[in-house]
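below are the sequence and a predicted model for it; my questions follow.
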Amino acid sequence: MITVTSEGRTPAVPEGAGSATGYGAPTASWRRRALTMGAEEEYLLVDPVTRQLRPEAQKVVSDASAELGERVTTEITCYQVEARTDPHTSLAAFAEQVRAMRTAVVRAAARHGLRVVSTGTPVLPQPHPLAVTDGPRYARSVAMFGALDDEQTICACHLHIGIPDADLALQVSNHLRSRLPQLVALAANSPYWQGRDTGYASWRTLAWARWPAAGPPPHFDSTAHFDALVEDLTATGTIMDRGGLYWDIRPSHHVPTLEIRAFDATPTVADTVLLAAVTRALVATALADIEAGKPALRPPSDLLRTACWRAARDGLTGDAVDLHARRLQPAATLIERMLDDLRPALLHHGDLDTVTTGWARLRTIGNGAERQRAAHRKGDSPSAVVDALMQAVNAADQACD
């Protein structure tokens, strides 16, 4: 079995891994394997009365660690909490741990008079200057990147899929690049910034893209190509180290996983579970294509970047860029086409019903961005959006079972 381990934890050596680095060639067809998945979720802490951000992350993390141990930690600002799951092959077990993880953070926050929201960007204007978490790495980042760190109250959901071979992980990355626009659209949950509607479904995607090594990753010819680029980026002061590779897809630098980072923080457990199932199926499909010798679609970098921009702007509504035909198609049509392509992998992992139900749910109620805007229309204020996010963060949702 392939083993995926959450960031910051010592990985178990995968079966069949024969090298000292923990990477090894697969010993059986990927079509017969159950890929593991793990998630990192980032949340914001808010005051239940003012709905403003509150810099109490250290207190909440200390409290929540009684239940979650090292799976809960702080982030760059004092308004954010990050929590991680263990690796799972069962989607049901993954869903249950995401739910329990959120419950632990919500309860810890409540004990300090706070509430938790899961959104890609804060809805109301953020404090200035930002309260940055103590630590040499964060201090170095602020000194190195200046005002870019002023916008780091943005939150994401990162999904890890277990691949114990470094070269294979990069090949999968090459195959997944062209799917990034659909993933951005599915997960879009950040229409508001500084108290106003940005006109984008995922403003976090635009804010994150300003970093020097962010957005869609390059197409890599080999691990040597990847290593040389990382060395150049580090030598030129573009990144501090490999942890500063903020591409939407990247091989983890210390655990045997491929990390997909294109997702806004999700409003509900059901949203995270849907994204996890789709992502695992994408990776499994890519592995099967690689095994069959099928080349990755390689759109021009500028066109891929444009497609991601369009997805961040429009989400599931309107048109999206069809990277095969190089023209516009309805966004929902492209996602349904992708889900059709993933059907064998979804069946293999037993996830087809969950994804079918989850996609039908999004077609009915919209992605996170559409739900935030609906809350604003209903309550006629940004505060109503924060209230809806507080209610959604740990709500029981049968769609994720």
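Right, received. Where do you want to start?

from here on, just use CA atoms for contacts and neighbour counts.
Noted.

now the strands for the protein?
For the chain, the strands defined by DSSP state E occupy 37-46, 72-74, 80-84, 115-117, 156-162, 192-193, 196-197, 214-215, 246-247, 249-251, 257-264, 319-322, 327-330.

who does the longest one touch, helix- and strand-wise?
Right, strand 37-46. If you count contacts as 3 or more C-alpha pairs under 8 Å, 6 or more residues apart in numbering; DSSP states H and E, strand 37-46 packs onto strand 80-84, helix 91-110, strand 115-117, strand 156-162, helix 269-291.

can you list the ones you listed in TSV and add mean neighbour count and distance to Leu346?
Shown next, in TSV, are these (neighbours: other C-alpha atoms under 10 Å; distance: least, C-alpha to C-alpha, whole Å):
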stretch	mean neighbour count	distance to Leu346
strand 80-84	26	24
helix 91-110	20	11
strand 115-117	28	30
strand 156-162	27	15
helix 269-291	22	6
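
could the ones you listed be laid out in a markdown table, adding distance to Ser252?
Below are the helices and strands packed on strand 37-46 laid out as a markdown table (distance: least, C-alpha to C-alpha, whole Å):
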| stretch | distance to Ser252 |
| --- | --- |
| strand 80-84 | 15 |
| helix 91-110 | 20 |
| strand 115-117 | 27 |
| strand 156-162 | 9 |
| helix 269-291 | 15 |
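
wait, which of those is closest to Pro55?
Pro55 sits nearest to strand 80-84 of all the helices and strands packed on strand 37-46, at 7.9 Å, using C-alpha to C-alpha.

that closest one - contacts with which helices or strands?
Judged by 3+ C-alpha pairs under 8 Å, 6+ apart, strand 80-84 is in contact with strand 37-46, helix 57-68, strand 72-74.

pipe the strands of the chain into CSV and attach distance to Gly135 per row.
Shown next, in CSV, are those (distance: least, C-alpha to C-alpha, whole Å):
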stretch, distance to Gly135
strand 37-46, 19
strand 72-74, 11
strand 80-84, 15
strand 115-117, 24
strand 156-162, 21
strand 192-193, 27
strand 196-197, 32
strand 214-215, 23
strand 246-247, 20
strand 249-251, 25
strand 257-264, 24
strand 319-322, 41
strand 327-330, 46
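
out of those strands, flag the one nearest Ala100.
For these, distance to Ala100 was read as C-alpha to C-alpha. The smallest value, 10.8 Å, belongs to strand 80-84.

need the contact partners of that closest one.
Applying C-alpha atoms under 8 Å, 6 or more residues apart in numbering, the contact partners of strand 80-84 are 6-7, 38-45, 55, 57, 60-61, 71-75, 101, 153, 155.

skipping its backbone neighbours, what lies nearest Val142 in space?
Asp149 (6.0 Å; C-alpha to C-alpha, 6 or more residues apart in numbering).

my bad, should have said Arg250
Among residues not flanking Arg250 along the chain, Glu259 sits closest, at 5.4 Å (C-alpha to C-alpha, 6+ apart).

next up, a second structure to put side by side with the first:
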Amino acid sequence: MEVRASARPTVATADTHQRTAFGETPVTVGVEEEFLLVDPASRQLSTRADRVVAHAAEELGDRVTTELTRYQIEVRTDPHTSLADLGDQLRATREAVARAAARSDLRIISSGTPVLGQHTPPPLSPGTRYARSAATFRALDHEQSACACHVHIGVPDLPTALQLSNHLRPWLPALIALTANSPYWAAQDTGYASWRTMTWCRWPVAGPPPYFESPTHFEDLIDSLITSETLLDRGGLYWDIRPSHHVPTLEIRIADATPTVHDTLLLAGTVQGMAAQALAAIRASQPAPCPQPELLRAAYWRAARDGLTGKSLNLHTNRLEPAAAQLDRLWHTALPALDTSDDPGLGLLRTARARLRTDGNGADRQRTAYRRRHRLTDVVVDLIESVTATDDPPHTSRHGAGTDR
């Protein structure tokens, strides 16, 4: 059911907040990144995530943890208003995890899906909740050695979070195309730019969130999902935008794990700008767009299949358009100062956008690495080199490093 604009609560903000290039008020942004652990010789997945997490925790404390499978490692940043500060912490965090992996003669990669070495079912991490998940969802857990990049936007309360969700959800397909980085599964090219998107949407509470009429609508729906045993708990709410159940943020969960810090910053800055513009629209009592759910799902599928190389479904016109045109429209809407401002944060986004236009998204780069010698091991090498790269993406200057075994 659609809600009238007059029925939506408004968001109050202090007049003393400083205006920035990202909108009327500084918006805090934090990031969670998930990595896969690989053997540098075989380029296969490794199951020693618990050991690497223990080593990484010596530097990162509770900002590093295990995930569903023993192939995966999750890290998080603090909240930031400055993209430059966020970038510094992202680099330091990735380097800390990479050092911890190296202590066990292992490496980390940032890819939405494994390239080589996954097993079905995968080895699950120990813990009561993971065991409950396997018992409840069964074979759905078998393909979840997939990794994402989650962006958290600070919000003052649940009503604000839900209004932001309503305003942001029509742009989710564009974010899929921007961050697609999972073309391979089971050592095969899936034909999709983001296969993780397709596997993740199989969960009973996943994909695009509903259009929320009110906080009561949200709470009643969550209670029903838990009562019906569709959810284990609020932590199992896997919509691609969700209010966090334990911190005051709105979590945008749509993106594949991104190969480089530059890619993560581009995603985080774009979402930060989207949130700032949405807050301005909320203050002005502008209604959120409400595309038909069927067309939003169709746009998901198209973006996951084609990434940046094909066409996207424009949810304003319900017609196809070049994916690059949709992304440009997103940036012009969310980041109107991107091409003119001297804001350092926007300068970082301009650099990352230029790399994207030259080299494509992560899926494009994985396929480029494969085409050199038609070896998936080269894709893994590219991802190993990219994860802590601080300059141009590795494939622009070198490749084919290492020997196949």
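Yep, it's here. None of these values were measured; they are calculated from a predicted model.

still on that earlier bit, which residue lines up with the residue nearest to Val142 of structure 1 in structure 2?
Alignment note: Asp149 of structure 1 maps to Asp141 in structure 2; criterion TM-score structural alignment.

who are the contact partners of its match?
Pro121, Ser133, Ala134.

if we take those, which one ends up nearest to Thr317 of structure 2?
Distance to Thr317 of structure 2, by C-alpha to C-alpha, is smallest for Ser133 among these, at 40.0 Å.

surely the closest one and Leu232 touch.
Yes. Using C-alpha atoms under 8 Å, Ser133 of structure 2 makes contact with Leu232 at a distance of 7.4 Å.

now the equivalent of Pro251 of structure 1 over in structure 2: how far from Gly154 of structure 2?
By TM-score structural alignment, Pro251 of structure 1 lines up with Pro243 in structure 2. Separation of Pro243 of structure 2 from Gly154 of structure 2 (C-alpha to C-alpha, to the nearest Å): 10 Å.

quickly list what's touching both of those two.
Going by C-alpha under 8 Å, 6+ apart, residues that sit against Pro243 of structure 2 and also against Gly154 are Thr249, Leu250.

what residues in structure 2 pair up with stretch 54-73 of structure 1?
Under TM-score structural alignment, the match for stretch 54-73 of structure 1 is residues 46-65.

give me the residues contacting the matching stretch.
For stretch 46-65 of structure 2, contacts defined as C-alpha under 8 Å, 6+ apart pick out 37-39, 66, 70-77, 93, 96-97, 99-101, 103-104, 106, 123.

to Arg363 of structure 1, which of the helices and strands packed on strand 80-84 of structure 1 lies closest?
For these, proximity to Arg363 of structure 1 was assessed by C-alpha to C-alpha; strand 37-46 is nearest, at 23.7 Å.

so how far does the closest one sit from its counterpart in structure 2?
For strand 37-46 of structure 1, the mean deviation from structure 2 after alignment is 0.4 Å (mean C-alpha distance after the TM-score superposition for structure 1).

just how off-centre is that strand within its chain?
On the basis of C-alpha atoms, centre = their mean, to the nearest Å, strand 37-46 of structure 1 sits 9 Å off its chain's mean C-alpha point.

that strand vs helix 57-68, what angle?
Relative orientation of strand 37-46 of structure 1 and helix 57-68, computed by axes from the mean of the first three to the mean of the last three C-alpha atoms, to 10 degrees: 140 degrees.

identify the residue spatially nearest to the equivalent of Ala311 of structure 1 over in structure 2, adjacent ones excluded.
Using TM-score structural alignment, the equivalent of Ala311 of structure 1 in structure 2 is Ala303. Counting by C-alpha to C-alpha, 6+ apart, Ala177 is the residue found nearest to Ala303 of structure 2 once chain neighbours are left out, at 5.2 Å.

what's the spacing between Arg319 of structure 2 and Leu172 of structure 2?
17 Å.

more crowded one of these two?
Each of Arg319 of structure 2 and Leu172 has its neighbours counted (other C-alpha atoms under 10 Å); Leu172 has more, 22 against 10.

residue contacts, the aligned residue in structure 1 for that one?
When structure 1 is aligned by TM-score structural alignment, the residue opposite Leu172 of structure 2 is Leu180. The contact partners of Leu180 of structure 1, by C-alpha under 8 Å, 6+ apart, come to Pro216, Asp248, Ala262, Cys308.

go again using 6 Å as the cut-off
Counting by C-alpha atoms under 6 Å, 6 or more residues apart in numbering, Leu180 of structure 1 makes contact with nothing.

any figure for the gap between Arg327 of structure 1 and Ile260 of structure 1?
Distance of Arg327 of structure 1 to Ile260 of structure 1, computed by C-alpha to C-alpha: 26 Å.

what does Gln97 of structure 1 align to in structure 2?
Superposed on structure 2 with TM-score structural alignment, Gln97 of structure 1 falls opposite Gln89.

separation between the closest residue to that match other than its chain neighbours and Glu294 of structure 2?
Among residues not flanking Gln89 of structure 2 along the chain, Thr77 sits closest, at 6.7 Å (C-alpha to C-alpha, 6+ apart). Separation of Thr77 of structure 2 from Glu294 of structure 2 (C-alpha to C-alpha) stands at 35 Å.

the two - which one has more neighbours?
With neighbours defined as other C-alpha under 10 Å, Thr77 of structure 2 and Glu294 compare such that Thr77 has more, 21 against 9.

hmm, Val117 of structure 1 is touching Val46, no?
No. With contact defined as C-alpha atoms under 6 Å, Val117 of structure 1 does not reach Val46; the gap is 7.3 Å.

got the contact list for Tyr43 of structure 1?
Tyr43 of structure 1 neighbours (C-alpha under 6 Å, 6+ apart): Gln80, Val81, Val117, Ser118.

surely the residue nearest to Gln89 of structure 2 and Val31 touch.
Yes. At 5.5 Å, Thr77 of structure 2 and Val31 qualify as touching, with contact defined as C-alpha under 6 Å.

and stretch 356-375 of structure 1, which stretch of structure 2?
Matched against structure 2 by TM-score structural alignment, stretch 356-375 of structure 1 falls on residues 350-369.

ignoring the adjacent residues along the chain, who's closest to the aligned partner of Glu82 of structure 1 in structure 2?
Superposed on structure 2 with TM-score structural alignment, Glu82 of structure 1 falls opposite Glu74. Nearest non-adjacent residue to Glu74 of structure 2, counting by C-alpha to C-alpha, 6+ apart: Glu34, 4.4 Å away.
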